[in-house]
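J.: The amino acid sequence is not available; the structure is as follows:
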């Protein structure tokens, strides 16, 4: 399995001379690397992300809009801020995460900045499934024909799923998220960020919620938790983890951890030790 931590960040590393990041997750991977309820906090990347999720129902959130996908494809266009939440997992959930290089797309379709791909334009995604299954087999065998399969996927997207890009600039919210991701360990407040980004507190709070679907306070808390979650099962103490990741005290960290993952940090460590 690929290093799935790369998936969460806007800097996507492409490997094996393939102009795409590909991760294959099976049920064991998901149970080992994700909590009971999967959530991927708001982020973005230049790559086009189209993933096939089976044996699960996920909620894709872009701004305040939620889309429910059951055993199907998620599509996130280049530069779009988004988050993901799995509301239900079956007995054998699987995911094939594919992030196609923006530069690769731009090379073959220079007008990419003026369109988006919208999978809801078609109800039948069988042709996409066939191509994804072929890409999976080629990728597993490290076959150089993976490049050609990516071209076939791009061709299909351009033939069936393209739509004019809306005139919507998310650069400011990206700058705010970037600041949070770098300084999340510090004492941050919405009023201070509003002033820093030259907005009133009310406008800042309204715009943040509109673009992210969460309040500034909730997003900051969940981002701190997400970063702390990645190091809970290490030699570091719970007290040090809580302090290092911006929580006011250990009790608040344990409370939020339990509310989100349905285990205390100690229970989670014991569970992970069985793998």
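T.: Structure's in. What do you need? A quick note: this is a predicted structure, and the numbers were derived from the prediction, not measured.
J.: okay, CA-based contacts and neighbour counts for the rest of this
T.: Will do.
J.: Could you point out the longest strand of the chain?
T.: Identified as the longest strand of the chain according to DSSP state E is strand 82-100.
J.: okay, pairing it with this:
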């Protein structure tokens, strides 16, 4: 049995589904799932986790991802730092007719759909321009939405500002046992990230020996368990720094044994030091207060 299947219905009067979500990031569960519909996700702002196929990473300053049919993925609001806002479009390959995308004019878009089976992350001006257009789509008529969506597809198809999240030989097909096991591992990390890493303990939770667990986790998540925990710790550290806690307190609250190592890992993952991140938060908060 595969990863949980999600049934999706098009909007009334439309051939695809358009969602606009704005809710607290704290209520997002880890819900790895799949569906036959393609899915375009635009996260308006903030930092959070992307888990598509066996690719696992954090996005910064929002995200724009196109996910192929039946490619397993988790919700983009999981482990987000800020209030989570996203625009989502879900559609079947034949949503405009069985042979519509076989037309010569649709050749680039058809190639885009084929590429999306690996999961595609878009960045730069492409993310900015497409994101602005997606924000306005809910105000359009159903016909207007369809025309706009085709135009967005063409823009994405012609863009070179993208990264494939998975390559063909690293995709992993989760079954029901994997789903339950990874969920237990996530829950364990959520509860114990602030204490020293104990591979034996988490291996026991996964019902595996330590060597088997290390191999399994690397195959499923495409990263080591230690790297996974450190990424989770650093994301929690960002939340605490946004509350203006001291760097030293945040270091120890998130399970690191010394500030030097904490700063090194923080910079490796976030591309900036804890102090630089803290200063960015302070400037952002000051800007928000001035606007009020």
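T.: That came in fine, so what should we check first? Keep in mind the model is a prediction, meaning the values are calculated, not measured.
J.: Got a TM-score for the pair?
T.: Here the superposed chains carry a TM-score of 0.51, computed using TM-score structural alignment, normalised by the length of structure 1; 182 aligned residues with a Cα RMSD of 4.6 Å.
J.: The helix or strand harbouring residue 130 of structure 1: which residues count as buried?
T.: Following DSSP states H and E, one finds residue 130 of structure 1 within helix 126-140. The neighbour-count check on helix 126-140 of structure 1 (16 or more other Cα atoms under 10 Å) flags 128, 132, 135-136, 138-139 as buried.
J.: And stretch 138-158 of structure 1, by the same measure?
T.: 138-139, 146-147, 149-150, 153-154, 157-158.
J.: and if you look at stretch 223-233 of structure 1?
T.: Those buried within stretch 223-233 of structure 1 under the rule 16+ other Cα under 10 Å are 223-229, 232-233.
J.: Dump the residues you listed into a markdown table; add distance to residue 27 of structure 1 as well.
T.: Formatted as a markdown table, the buried residues of stretch 223-233 of structure 1 follow (distance: Cα to Cα, whole Å):
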| residue | distance to residue 27 of structure 1 |
| --- | --- |
| 223 | 25 |
| 224 | 26 |
| 225 | 23 |
| 226 | 21 |
| 227 | 23 |
| 228 | 23 |
| 229 | 20 |
| 232 | 22 |
| 233 | 20 |
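J.: Which of the residues you listed sits closest to residue 54 of structure 1?
T.: Residue 54 of structure 1 lies nearest to residue 226 out of these, by Cα to Cα, at 24.1 Å.
J.: Translate the closest one into the numbering of structure 2.
T.: Using TM-score structural alignment, the equivalent of residue 226 of structure 1 in structure 2 is residue 235.
J.: can you check residue 237 of structure 1 too?
T.: So, by TM-score structural alignment, residue 237 of structure 1 is matched to residue 246.
J.: Restricted to helices, list the buried residues of stretch 223-233 of structure 1.
T.: 223-229 (DSSP state H).
J.: ok, residue 152 of structure 1 to residue 122 of structure 1 distance?
T.: 17 Å (Cα to Cα, to the nearest Å).
J.: Kindly report the same for residue 195 of structure 1.
T.: Following Cα to Cα, the distance that separates residue 195 of structure 1 from residue 122 of structure 1 is 44 Å.
J.: So which of the two has more stuff around it?
T.: residue 195 (12 against 9; other Cα atoms under 10 Å).
J.: For structure 2, which segments are assigned as strands?
T.: Under DSSP E, structure 2 gives strands at 17-23, 38-43, 48-52, 55-59, 63-67, 84-91, 120-122, 162-164.
J.: quick one: which of those strands is nearest residue 223 of structure 2?
T.: Comparing these under Cα to Cα, the one sitting nearest is strand 55-59, at 8.0 Å.
J.: Apart from its chain neighbours, what residue comes closest to the residue sitting furthest away from the middle of structure 1?
T.: Centroid-distance maximum for structure 1: residue 200 at 29.3 Å, with Cα atoms, centre = their mean. The shortest distance from residue 200 of structure 1 to any non-neighbouring residue, by Cα to Cα, 6 or more residues apart in numbering, is to residue 194 (5.8 Å).
J.: mind listing what the counterpart of that neighbour in structure 2 touches?
T.: Using TM-score structural alignment, the partner of residue 194 of structure 1 in structure 2 is residue 203. Residues counted as contacts of residue 203 of structure 2 (Cα atoms under 8 Å, 6 or more residues apart in numbering) are 209-210, 213.
J.: try 10 Å this time
T.: 185, 209-214, 217 (Cα atoms under 10 Å, 6 or more residues apart in numbering).
J.: Which among these count as buried?
T.: Buried among the contacts of residue 203 of structure 2 (16+ other Cα under 10 Å): 185, 210, 213-214, 217.
J.: what's the farthest-apart pair in those residues?
T.: Going by Cα to Cα, the pair spanning those furthest: 185 and 210, at 13.6 Å.
J.: okay, and the common contacts of these two?
T.: 202-203.
J.: Hmm, residue 38 of structure 2 is touching residue 113, no?
T.: Yes. Under the criterion of Cα atoms under 10 Å, residue 38 of structure 2 makes contact with residue 113 at 8.3 Å.
J.: any idea how far residue 134 of structure 2 is from residue 151 of structure 2?
T.: 11 Å.
J.: and residue 57 of structure 1, how many neighbours?
T.: 19.
J.: does it belong to a helix or a strand, and which?
T.: Going by DSSP H and E, residue 57 of structure 1 is part of strand 48-62.
J.: List the buried residues for that strand?
T.: 48-62.
J.: what packs against it?
T.: strand 20-25, strand 39-43, strand 65-76, strand 82-100, helix 102-108, strand 115-117, helix 126-140, helix 201-212 (3 or more Cα pairs under 10 Å, 6 or more residues apart in numbering; DSSP states H and E).
J.: let's see it at 8 Å
T.: strand 65-76, strand 82-100 (3 or more Cα pairs under 8 Å, 6 or more residues apart in numbering; DSSP states H and E).
J.: So which residues make contact with the last one?
T.: To tie it back to what came earlier, the one meant is strand 82-100 of structure 1. Residues contacting strand 82-100 of structure 1 (Cα under 8 Å, 6+ apart): 12, 19-27, 30, 37-44, 47-63, 76, 150, 212.
J.: Mind listing the shared neighbours of residue 38 and residue 113 of structure 2?
T.: residue 68.
J.: coming back round to it: reformat the buried residues of stretch 138-158 of structure 1 into JSON lines and put distance to residue 273 of structure 1 next to each item.
T.: Formatted as JSON lines, the buried residues of stretch 138-158 of structure 1 follow (distance: Cα to Cα, whole Å):
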{"residue": "138", "distance to residue 273 of structure 1": "34"}
{"residue": "139", "distance to residue 273 of structure 1": "31"}
{"residue": "146", "distance to residue 273 of structure 1": "37"}
{"residue": "147", "distance to residue 273 of structure 1": "39"}
{"residue": "149", "distance to residue 273 of structure 1": "39"}
{"residue": "150", "distance to residue 273 of structure 1": "39"}
{"residue": "153", "distance to residue 273 of structure 1": "40"}
{"residue": "154", "distance to residue 273 of structure 1": "42"}
{"residue": "157", "distance to residue 273 of structure 1": "43"}
{"residue": "158", "distance to residue 273 of structure 1": "46"}
